[in-house]
Structures are given as structure tokens and as C-alpha cells.
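Q: Here you go, sequence then predicted model.
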Amino acid sequence: MAPAVGVGHRPLGMAASRLELNLVRLLCRCEAMAAEKRDPDEWRLEKYVGALEDMLQALKAQSSKPTSEVINEYSRKVEFLKGMLQAEKLTSSSEKALANQFLAPGRVPTTAKERVPATKTVHLQSRARYAGEMRSELLGKNISGEPELDVRKRMVSEPRPVDEKQSAAELDLVLQRHQDLQEKLAEEMLGLARSLKTNTLAAQTVIKKDNQTLSHSLKMADQNLEKLKTESERLEQHTQKSVNWLLWAMLIIVCFIFVSMILFIRIMPKLK
């Protein structure tokens, strides 16, 4: 059966490109390989995931690329496969389990015959496998199930029920430590959240006061500007009024001098 291109998000009447078809086929192949049990020296899946990244970048650069939801789903699945390969390279089972928890599998099946996304199935299988490995390590066994040297010594020196009880106690102690650590981290995160909330409220109060001060300053500046305009108009009117009075006074003085000169000439006798 051909893959359901666009994982259910492609609009009707919109055909898939050849590059997208190849990407979906290779993605289905990678999901199938990830679900199978592989040898530690298996290298093909890593090469296939690298090819998926190149094809995804080329698909994003195409002019007739699919919708953003389809691109995001492809990217989500490719990043999941890449993160799963990186988690498998870790040495400790606890580190693998922790890295596996942060992986985000695909939300939509890749092919039409899938009811549950293949990446989600792979995620659940890897989580169960890493949990089993952690339990085996905590019980004093390696991945292949062979007893370690110190466990052999305890088995020789002590009865088996005591050894099982001690292993169970050690497992409970480790789990309790992990739980205490998680509670401590949760308390620290809660304290940081409270501190951030307090700082945010304080900053909000300061900003509100600054806004009020700025508004008052703007209002005072507008009032001062209005007063300045009023005083300027009054000064201009006063200046114009003073100039008019001075002009009339000078005209009156000139006229008075002119009339006085004429009268002086008429009254005084002429020189012989």
C-alpha cells in the first residue's frame, strides 16, 4: 500500500511531489527499522536519518512545498529518530531513559494502514527497554543478564533470599533518591517561579508609577505651553499698543514744532 502522503494534513486536489514521496517512503523504512531489534554495529539507520534531513531541507526549499503542518510533522518525526539514535549511543541506562523522556514522537500516522504513529510505538518500546536495562543494572546484572563479580561473591557468601531482599532495598533506595531529587528540583522551580512573579509584579508597579509621573509631566507641559502662548499674545498686544502711542506722540510734537516755527517767523520782525 502506498504511503499516505502528507500524513492526513494535505488538502484535497493537491498532489505530492516526487521528493515528498521519496521522503515518506524513506521515513516509513526508518520507522520500521527503529521498531526492530538492531545490532550495535548497525549503521544504515543513521545514514538513512541523515538522508531524511537532507531531503527535508530540500523539500522546505521547494516552491510547491506542502503545508506548514505537514512540514512540522515531518520535522518532528525526523528529530525523534535523530534523538533516538543519540540516546542509544549513551553508556548508562539511566541516561538513555532520561534522554528518551525528552523525545517527542509523531502525532499522526505516516501511512494509511497505521492506527497509532510508528514513532509513538517506537518511543514506548524504547522506554520499556531502557526501564528493563535500568532494573537489570540496579539488580546487579548487565544487559545480557549475566551476574556481575560482586553479585557472585554475595551469592556464594549469603543465601539467595537475602540477596534478593538487599537488591530490592537498593532499588527502593535508588528510586527514593530519584524521587527526592525530583521533589527538590520541583521546589526549586516553584521558588524560581515565585521569585519571577514577585519581580514581575514589582516591575509592573514601578512601570505604572513611571507612567503616571510621565502623564503628569506631559499634562503640566501642556498647561505651561498654553500659559506661554497666552502671555506671548498679551506681550505682543502690549508691544503693538506702546508703538502706536509713541508714534502719535511724535507726530503731535512735530506738528507743534512746525506751528511754533511759523508763528515765530510771523511775529518776529524781519532783519534789515
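A: Arrived safely.

Q: can we go C-alpha only for contacts and neighbour counts from here?
A: OK.

Q: mind listing the helices for the stretch 1-150 of the chain?
A: 18-35, 44-61, 68-88, 93-101, 118-138, 149-157 (DSSP state H, counting those that start in this stretch).

Q: List just the one of those that sits closest to K272.
A: Across these, the minimum distance to K272, taken as Cα to Cα, is reached by helix 44-61, at 120.3 Å.

Q: Mind giving me the packing neighbours of the closest one?
A: helix 18-35, helix 68-88 (3 or more Cα pairs under 8 Å, 6 or more residues apart in numbering; DSSP states H and E).

Q: what's the neighbour count on G50?
A: By other Cα atoms under 10 Å, the residues close to G50 number 14.

Q: Settle this for me: L59 is touching E20, isn't it.
A: Yes. Under the criterion of Cα atoms under 8 Å, L59 makes contact with E20 at 6.8 Å.

Q: Please tabulate the helices of the stretch 1-150 of the chain in TSV and include distance to V206 as additional columns.
A: Shown next, in TSV, are the helices of the stretch 1-150 of the chain (distance: least, Cα to Cα, whole Å):
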stretch	distance to V206
helix 18-35	54
helix 44-61	46
helix 68-88	41
helix 93-101	41
helix 118-138	48
helix 149-157	64
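
Q: before we go on, here's another structure to hold up against the first:
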Amino acid sequence: MVLSRQEINVRRLLARCELMCKSKEDHLEKYLESLEDMLQGLRRQPDVSIESIKNYQKRVMNLKGALGITTSKYDEFTDPQAMREDLLGLRHRNTAQGPNLKDLDQAIRYHEDIQKNVTEEMLNFAKTLKEQSKLANKIIRKDTEVVANSTQLTEQNFSKLSVESAKLAEHSKRAWKCWMWLILAAVVIVFINMVLFMKVAKKTK
């Protein structure tokens, strides 16, 4: 079944009000008043099913209940006879007092633009966060490589130092042995000289 423009607007505004109720946006009560006016006009259209009107009215009442609103501008929907009576007696008045569909479309487009901007900002934020994460990971990888290279260089220097220390210890050991032999040779030479000196001294006497 093809929906009328007014019923399409009722559905759009009703869906928008339900989203606003979930996000607890301001001015929801004002939109509910407009929605009630539109629903009242929709009740006078013979091509709209009773079940659809009851469903719309139930959703409006749920929204008003969520806001703690207990009053209503219009009587609750009853039967088709009441609709026909309203259509015959009050069509002109309700048409004059009905909502401005142009303003309604502008309000809906305004909220859609806000949601679109919020979505774009979220996407840009996610993109920026992703780029920053990549940059941070790149910096961390560089720092890790520097630390690894420094550790490797330290190990190499330690190995070289150990080798040089071993060589120095071996050289010191050899030098100590050389000095010991020199001292021993000097003692032997002095001893021999003393013996010879004593013999020469005896012959002189």
C-alpha cells in the first residue's frame, strides 16, 4: 500500500522522537506536540488503517510516558465513526492549526545533519587515533632496535675486554716468571762473587 506524504512524515518524526528519547535530547516535548497534531490529522484520512493509527498513538504514549507527561491535546483514538465526525465537522480547523510540514522537514534534516557531523567527527577521530598508534608503534620499534644494538655492542665489548684481560693476565704471569729468574741469577752471581772474593782474600794473607 502506498503511504501518503502525511503518514510518511508521521513515521519519520516518530522515529526521530524515539531516537531523541534514547539520547535524552532537548526539545523532545515540542516535537511530541507536533507529532500529536500530525497524528490527529492522519486520523481523518480514510485510507489510513485503524491498526496503523493505534500503533502510532501507542508509540506516542510510550514517549510521553518516558518524559512523565500524562496529559494530551486530543482524545484517544476510539473508532471510525469518531473519525468521520471529526472529518465532517473539524477538517477546516485542524487544517488551519496543523503543523508546518516545511518546518518539520527542516527540523528532521537539521537533526540528520547533526548526526552526520557527529559520525564524521567520530570517523576522523578514529582515523587520527589509528595514525597516532602507528606512529607510536614505529617509535617503539626504533627504540627497541636501538636497545638491541646497544645490548649487542655491550656484549661484544665485554667479550673483547675479557679476552684482553686474559692476555694481560698471561703477560703479567710471564713477566713475573722472567723477573724471578733474573733475581735468582743475580743471587747466584753474587754468591759466586762472594766465594771467589773469600778465596782471593785467604791467598793474600
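A: Arrived safely. Predicted model, so just to flag it, every value in this text is computed and none were measured.

Q: And the TM-score between these chains?
A: TM-score for the superposed chains, counting by TM-score structural alignment, normalised by the length of structure 2: 0.57, backed by 137 aligned residues with a Cα RMSD of 3.2 Å.

Q: quick one on the thing from earlier: put together CSV for the helices and strands packed on helix 44-61 of structure 1, with mean neighbour count and distance to A203 of structure 1 on each row.
A: Formatted as CSV, the helices and strands packed on helix 44-61 of structure 1 follow (neighbours: other Cα atoms under 10 Å; distance: least, Cα to Cα, whole Å):
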stretch, mean neighbour count, distance to A203 of structure 1
helix 18-35, 18, 49
helix 68-88, 19, 37
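
Q: Contact partners for the aligned residue in structure 2 for I253 of structure 1?
A: Superposed on structure 2 with TM-score structural alignment, I253 of structure 1 falls opposite A186. Neighbour list for A186 of structure 2: empty [criterion: Cα atoms under 8 Å, 6 or more residues apart in numbering].

Q: right, and the helices of the stretch 1-150 of structure 1 - which one's nearest A169 of structure 1?
A: Among those, the nearest to A169 of structure 1 by Cα to Cα is helix 118-138 (10.1 Å).

Q: Show me what counts as buried in the closest one.
A: Residues of helix 118-138 of structure 1 classed as buried: 118-123, 126-127, 130-131, 133-138 (neighbour count, 16 or more other Cα atoms under 10 Å).

Q: For that helix, name the packing helices and strands.
A: helix 18-35, helix 68-88, helix 93-101, helix 160-267.

Q: chain center to the shortest one, what's the gap?
A: Looking back up the chat, that one is helix 93-101 of structure 1. On the basis of Cα atoms, centre = their mean, to the nearest Å, helix 93-101 of structure 1 is displaced by 24 Å from the centre of the chain it belongs to.

Q: angle of it against helix 68-88?
A: For helix 93-101 of structure 1 against helix 68-88, the angle by axes from the mean of the first three to the mean of the last three Cα atoms, to 10 degrees is 180 degrees.

Q: Kindly reformat the helices and strands packed on helix 118-138 of structure 1 as CSV containing distance to E53 of structure 1.
A: Shown next, in CSV, are those (distance: least, Cα to Cα, whole Å):
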stretch, distance to E53 of structure 1
helix 18-35, 9
helix 68-88, 7
helix 93-101, 20
helix 160-267, 35
